[in-house]
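In: Let's see this in three dimensions:
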Amino acid sequence: MDLTNPSFKQLFDQLGLASDHQAIDRFIEEHKGLDSTLKLQQAPFWNPTQAKFIEDSLNEDAAWAELIDQLNNRLR
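Out: Predicted structure coming up:
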């Protein structure tokens, strides 16, 4: 997977989620309003593998980190 400029589609693919535009919008709409005291990776809708991927990507400032931050903002 080319991660030069990863996209939301690629992030959702990596998380094992449906990744078409409508599915991404639906996921965000369904999970919007995430408690501001929770870290994104602690959200109850992630499975352990997804949560670990998010946590590791943020800790390592990986290519995914910026998109994960954007997703975090959209879910708040």
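In: hey, let's count contacts and neighbours off CA atoms from now on
Out: OK.
In: Verify the stated contact: residue 6 with residue 64.
Out: Yes: under the criterion of C-alpha atoms under 8 Å, residue 6 makes contact with residue 64 at 6.8 Å.
In: got the buried residues for stretch 8-28?
Out: 8, 9, 10, 11, 12, 15, 19, 24, 28 (16 or more other C-alpha atoms under 10 Å).
In: Which ones among those residues map onto helices?
Out: 8, 9, 10, 11, 12, 24, 28 (DSSP state H).
In: who's in contact with the last one?
Out: Read that as residue 28. 74, 75 (C-alpha atoms under 8 Å, 6 or more residues apart in numbering).
In: Strands of the protein, residue ranges please.
Out: Counting by DSSP state E, the chain forms no strands at all.
In: compare with the first, here's sequence two:
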Amino acid sequence: MMDTTPVDLSHLFEQLGLDSSDEAIAQFIATHDIDHHIHLSQAPFWTPAQKSFIIEGLEADALWTEPIEQLDTQLRKL
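Out: The predicted structure follows:
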């Protein structure tokens, strides 16, 4: 059976086991950031399972690549 899960930021948060409401996503982004020299998967706030999901999502050039990159961009404050 084909996976028909929508691939967007809120569903990425669901896949990561995080609250996927708009408010929770905004709060997560407001309270977490990553220095420019740290890879998203190496951020200290991920659990091992979340880290693995991010690595696999990027390495496999999977459906999740775009929302993972979107989250990465939003977590890098200027």
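In: and which of the buried residues of stretch 8-28 of structure 1 is nearest residue 60 of structure 1?
Out: Residue 60 of structure 1 lies nearest to residue 11 out of those, by C-alpha to C-alpha, at 15.8 Å.
In: Structure 2: which residue goes with that closest one?
Out: Correspondence of residue 11 of structure 1 to structure 2, assessed by TM-score structural alignment: residue 12.
In: thought its match was touching residue 64?
Out: Yes: using C-alpha under 8 Å, residue 12 of structure 2 makes contact with residue 64 at a distance of 7.3 Å.
In: For the residue nearest to the spatial centre of structure 2, list the residues it contacts.
Out: In structure 2, the C-alpha nearest the mean C-alpha coordinate belongs to residue 68, at 4.5 Å (C-alpha atoms, centre = their mean). Going by C-alpha under 8 Å, 6+ apart, residue 68 of structure 2 touches 9, 12, 54, 57, 58.
In: which stretches of structure 2 form helices?
Out: 9-15, 22-31, 48-59, 65-75.
In: The first one vs structure 1, mean deviation?
Out: Once the two models are superposed, helix 9-15 of structure 2 sits on average 0.5 Å from its counterpart in structure 1 (mean C-alpha distance after the TM-score superposition for structure 1).
In: can you check the third one too?
Out: Comparison of helix 48-59 of structure 2 with structure 1 after fitting gives an average deviation of 0.4 Å (mean C-alpha distance after the TM-score superposition for structure 1).
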